[in-house]
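> just to be clear, the model below is a prediction. Sequence and coordinates:
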Amino acid sequence: MARPAKQSREESLRRALALFWSKGFHNTSLKDLEQALNMRPGSIYAAFTSKEALFCEALADYGRAAKADYLGIMERHGSRIDGLIAYLRSMAAACEREQPARACMAVKTVLEMPMEQGAMREQAEALLQDFEQGFTHAFAEAMAAGEIGDAIAPGRLARRLQADITGMRVLAERPSARDGLAERVDDTIAWLEGLKLPAAAHA
């Protein structure tokens, strides 16, 4: 059977992403996929080869969209630190909206996949690493511009920010702890603001 047309394939991936993001890989059955994609098993396998390949393609789409959002926000701010703060606020707002899941799909995948399921876990790890590298680059640019000091290495700052964001995503996924999300966002923003050198803070 021929692969679906581009628009049909994009729609199938969108639906698959929503399903996998909500339920996870293991809790998503073939029957779930049939219903969500409105495709028979044979058509799913003909188009995407396997459930694993479909998941990986959906995760890749998720990663591209997430990175585009991040880069778009950063491009709208001359200050790297202000850009990171705007990204945090955007992420917090997204966590408040009804989505397939409030937690990051990449983080959920890393937690769900055992080490032996290498391809899917490695892809999720690579996505998170790509974001950490983006944060590292932003902090390095802020240092080069004299916006923040250089006492702490950019990579270390990036890992702190990545850990904070992961914690926020986890809080957003827990209804009993969701009220603390705004406080956590405010704390991280205060930390970023505190990194600014006095001249940059008043620029």
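Noted; the coordinates are in hand.

> only C-alpha atoms from now on, for both contacts and neighbour counts.
Fine.

> closest to the centroid, which residue in this protein?
residue 104 (4.9 Å; CA atoms, centre = their mean).

> second one coming, line it up with the first:
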Amino acid sequence: MARPREFDEDAALDAAMAQFWSHGYEATSVRDLATAMGVTSASLYNAFGDKRALYERVFERYVDRGFRDRVRRFEHHMPPRDAIAAFFDEIIQLAMSDPHRKGCLIVNSAMELAPHDKQFHRVLSRVLKDIEGFFERCVAAGQRDGSIPANLHTADMAKALLASLMGLRVLARVAPQRALLEGAVRPVLAMIGVSTNPKKQRTRRSA
């Protein structure tokens, strides 16, 4: 009979996420993780496998709490064009409330792990495809309801939004300035009919 866990798994995963997110994969040792998670190294291996397996578990948790949570909140409860605008608006807000400039774990992983880890590259590619799919569904739905120009190439627009999102996340780590971040996404959002008036955007956010 398996022994019950002697620690809070959710709290331990959150602690591991904080370590990886702040320091990166390579710079985080198993000892660092065990200390942060409040477990022994043996317990860590028994519960989660090796460091690489734990990282993938943490990464999936991050994606579910971040991207997938936004999809659940925005895609099915907002008009499609508003869902895209709200997605970017929240990303900028997160960047402005990130004093340690940890950035996005998806982008961080793309830069550090994906280039030389084939298995993780597949995991990351699937997540990026899911994000692109969200944008494509929203653009297509907006074209059907008339809120997004019908002459835009749906799939290409989704790719442009994905590229803008990834670039925004990188830029936010270097220069987390609201005017800069909003200005960076304003042209691509204008293509789908989102207001490009900075004063109007600030009014909407404070309402």
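Arrived safely. Predicted model only: the values in this text are computed from it and were never measured.

> distance of the residue nearest to the centre of structure 1 relative to residue 153 of structure 1?
26 Å (CA to CA, to the nearest Å).

> elements contacting the longest helix along structure 2?
Secondary structure of structure 2 per DSSP state H: the longest helix is helix 118-145. Contact partners of helix 118-145 of structure 2 among helices and strands, from 3 or more CA pairs under 8 Å, 6 or more residues apart in numbering; DSSP states H and E: helix 80-96, helix 105-112, helix 154-174.

> as a markdown table, these with distance to residue 47 of structure 2 would be great.
Below are these laid out as a markdown table (distance: least, CA to CA, whole Å):
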| stretch | distance to residue 47 of structure 2 |
| --- | --- |
| helix 80-96 | 31 |
| helix 105-112 | 22 |
| helix 154-174 | 32 |
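
> show me the one of these that comes nearest residue 30 of structure 2.
helix 105-112 (17.7 Å; CA to CA).

> what helices and strands are in contact with that closest one?
Helix 105-112 of structure 2 packs on helix 51-63, helix 118-145, helix 154-174, going by 3+ CA pairs under 8 Å, 6+ apart.

> how much does the first one stray from structure 1?
With both structures laid over each other, helix 51-63 of structure 2 and its partner residues in structure 1 are 0.7 Å apart on average (mean CA distance after the TM-score superposition for structure 1).

> the very next helix or strand once past that helix: how far from the chain's middle?
Moving toward the C-terminus from helix 51-63 of structure 2, the first helix or strand encountered (DSSP states H and E) is helix 69-70. In this view, helix 69-70 of structure 2 has its centroid 9 Å away from the chain centroid, taken as CA atoms, centre = their mean, to the nearest Å.

> can you list contacts of helix 69-70 of structure 2?
Identification of contacts with helix 69-70 of structure 2 by CA atoms under 8 Å, 6 or more residues apart in numbering yields residue 87.

> do that again at 10 Å, thanks
Under the criterion CA atoms under 10 Å, 6 or more residues apart in numbering, residues 62, 63, 64, 83, 86, 87, 90 lie in contact with helix 69-70 of structure 2.
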